[in-house]
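Student: everything below, folded, please.
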Amino acid sequence: MIQCHGLQKLYESHLAVNNVSFSLQPGQIGGLVGPNGAGKTTTLRCLAGLIPATAGDLTVAGCRVQTDLIELKRRLAYVPDDPPLFDDLSVGQHMEFIGRIYGVENHQRKSVDLLERFELADKTHAGATTLSRGMRQKLAICCAYLFDPQVLLLDEPMTGLDPPGIRCLLESIVERAKTGATVILSSHLLAMIEDVCTHLIVMQRGMLQYFGDVEQLRHRYPEARNLEQAYFAATRSDDTQTASQNQPLSPVPATI
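Tutor: As a prediction, this is how the structure comes out:
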């Protein structure tokens, strides 16, 4: 479960995230979308407890982010768009390390299954520095899945993946949600995530432009033939919207 209420993040004089509120329940998948610089990564990093929020109340996996960081790390997995790996560890050693520090039962068997599914089994003994961009992404995802986190925050996880890898990832995200995980998936590939997400979190210039069910966004813009067109309609700026940026384009409230 994720509850984000009034999130604000200020970097010196730059307000990167401005009063963002939304809520996702177990089993729901939120698609976090918006143009470059919209505040998506900052929002995810605040939810993960990697950077402190300037203001707001954040509860993730039953933990208050501001006070329960240690327990939060046991329940949450965050995969950034350029995942940091240990250069001196092999693929298999990464999985062994994660399995041990999280106390995962049968972690070796689970590791084998995950590496096979993401086509990394033949790279078990390969060093992290020898992996391609897409393989590094797959390894980070396998590490995140190994301890079955209650919440998954995935920032542009399809970067570098080939089509089979993207399909495998999206299928696995749906499976994780069906077992009760709460997922936020940040992506620019709206056509790819259209059939995966239950909810959309649309940001622009650090503010929430829309939060709600995917179908609600389509119904709001009936002229849109697909999710991508509905997204462009929701984020389209005119002179009035540029002059007054404090109100989200959608009247759908976040459930807190």
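Student: from here on, just use CA atoms for contacts and neighbour counts.
Tutor: OK.
Student: where do the strands sit along this protein?
Tutor: 2-11, 14-24, 29-33, 55-60, 63-64, 76-79, 151-155, 182-186, 199-204, 207-213 (DSSP state E).
Student: got the contact list for the fourth one?
Tutor: The reference is to strand 55-60. The contact list for strand 55-60, computed with CA atoms under 8 Å, 6 or more residues apart in numbering, reads 1-9, 19, 47, 64-66, 72, 151.
Student: could you redo the last one with a cut-off of 7 Å?
Tutor: 1, 2, 3, 4, 5, 6, 7, 8, 9, 47, 64, 65 (CA atoms under 7 Å, 6 or more residues apart in numbering).
Student: now do stretch 18-36
Tutor: Stretch 18-36 has contacts (CA under 7 Å, 6+ apart) with 1-9, 40, 177-188, 197-204, 206-208, 211, 254-256.
Student: filter these down to the buried ones, ChimeraX style.
Tutor: Applying 16 or more other CA atoms under 10 Å to the contacts of stretch 18-36, the buried members can be selected in ChimeraX as follows:
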select :1,2,3,4,5,6,7,8,9,40,177,180,181,182,183,184,185,186,187,188,197,198,199,200,201,202,203,204,206,207,208,211,254
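Student: quick one more, to check against the first:
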Amino acid sequence: MIEVLDFHKHYDGVFAVKGLTFTVQPGQVLGLVGPNGAGKTTTLRAMCGIIPPTRGVLRIGGHDVRADPVAAKRMLAYVPDDPKLFDVLTVWEHLRYTAAAYDVPKWEVDAERLLRQFELEEKRNTLGAELSRGMRQKLAICCAYLHAPKALLLDEPLTGVDPHGIRTTKDSIRGYAQAGGAIIMSSHILDLVEDLCSHLLILHRGECLYFGTLTEARTAFDDLHGDATLEEIFLRATRMPGASPPPLDSGA
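Tutor: The predicted structure follows:
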């Protein structure tokens, strides 16, 4: 469902991401983790077509994000770490706008269900400018689910969300995966990744240190025990010797 092949992205001659390759199949939840500046958000933004790759191929449902962007974007939804809503649209109008953009028929039933699920019913007529940080996050997640995407990209999805909202969001991610969705979730909350994700990708200085299942990660490093936590895995992986991002080579 999600394919990233030899993805490179550089800025001003320095690679933000170098040679990244991975796949996410239907029903899988990939946890994308790494220190600040590792290239996580760059990867997600390239996958949804916001920024172009310097090199490599990114596909959603077999559609190349660069060669066939409309088809690729129809199959995915992206929730950034700080969703930018329309200040002058209400909560309900955001859902209506999303439904119109994706040609979703009879969207009102699902929209009502999502408002109930994420406890936004009482805010349906509230303007985007008047929503709290957590409510903006929950509304963005509702909009993402509304057109039933096949792939879901989440960048720090629980930022600012209250405990009830956290439980609801976690349950919704599990349900989405069980229904066959492919999910990539970037988060610094390692307990969340360990709780929700079937697979793990550790980025450091733009390069992949580990990609595979969480179970396999516990045996990927010789000095870790079989019941190592994700925190222990992450700290072990990111302290591995590594050079700074290399300068742009002439062939890029």
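Student: that older thread, which two in the contacts of strand 55-60 of the first structure are spaced the farthest apart?
Tutor: 1 and 9 (21.3 Å; CA to CA).
Student: hang on, the earlier thing: would you turn the contacts of strand 55-60 of the first structure into JSON lines with distance to residue 193 of the first structure?
Tutor: Below are these laid out as JSON lines (distance: CA to CA, whole Å):
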{"residue": "1", "distance to residue 193 of the first structure": "20"}
{"residue": "2", "distance to residue 193 of the first structure": "20"}
{"residue": "3", "distance to residue 193 of the first structure": "22"}
{"residue": "4", "distance to residue 193 of the first structure": "22"}
{"residue": "5", "distance to residue 193 of the first structure": "25"}
{"residue": "6", "distance to residue 193 of the first structure": "26"}
{"residue": "7", "distance to residue 193 of the first structure": "25"}
{"residue": "8", "distance to residue 193 of the first structure": "27"}
{"residue": "9", "distance to residue 193 of the first structure": "27"}
{"residue": "47", "distance to residue 193 of the first structure": "21"}
{"residue": "64", "distance to residue 193 of the first structure": "29"}
{"residue": "65", "distance to residue 193 of the first structure": "27"}
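Student: pull up the distance across stretch 32-47 of the second structure, start to finish.
Tutor: The first residue of stretch 32-47 of the second structure is 13 Å away from its last residue (CA to CA, to the nearest Å).
Student: where in the second structure does the longest helix along the first structure fall?
Tutor: Across the first structure, the longest stretch assigned as helix under DSSP state H is helix 163-178. The alignment of helix 163-178 of the first structure onto the second structure (TM-score structural alignment) spans residues 163-178.
Student: relative to the first structure, what is the average displacement of that stretch?
Tutor: Compared with the first structure after fitting, stretch 163-178 of the second structure deviates on average by 1.0 Å (mean CA distance after the TM-score superposition for the first structure).
Student: what lies in contact with that stretch?
Tutor: Contacts of stretch 163-178 of the second structure with the rest of the structure, by CA under 7 Å, 6+ apart, involve 27, 28, 29, 118, 158.
Student: rerun that using 8 Å as the cut-off
Tutor: Residues outside stretch 163-178 of the second structure that contact it (CA under 8 Å, 6+ apart): 26, 27, 28, 29, 117, 118, 119, 138, 158, 183, 196.
Student: buried ones in it?
Tutor: Going by neighbour count (16+ other CA under 10 Å), the buried part of stretch 163-178 of the second structure is 165, 166, 169, 170, 172, 173, 174, 176, 177.
Student: this completes my enquiry, with thanks.
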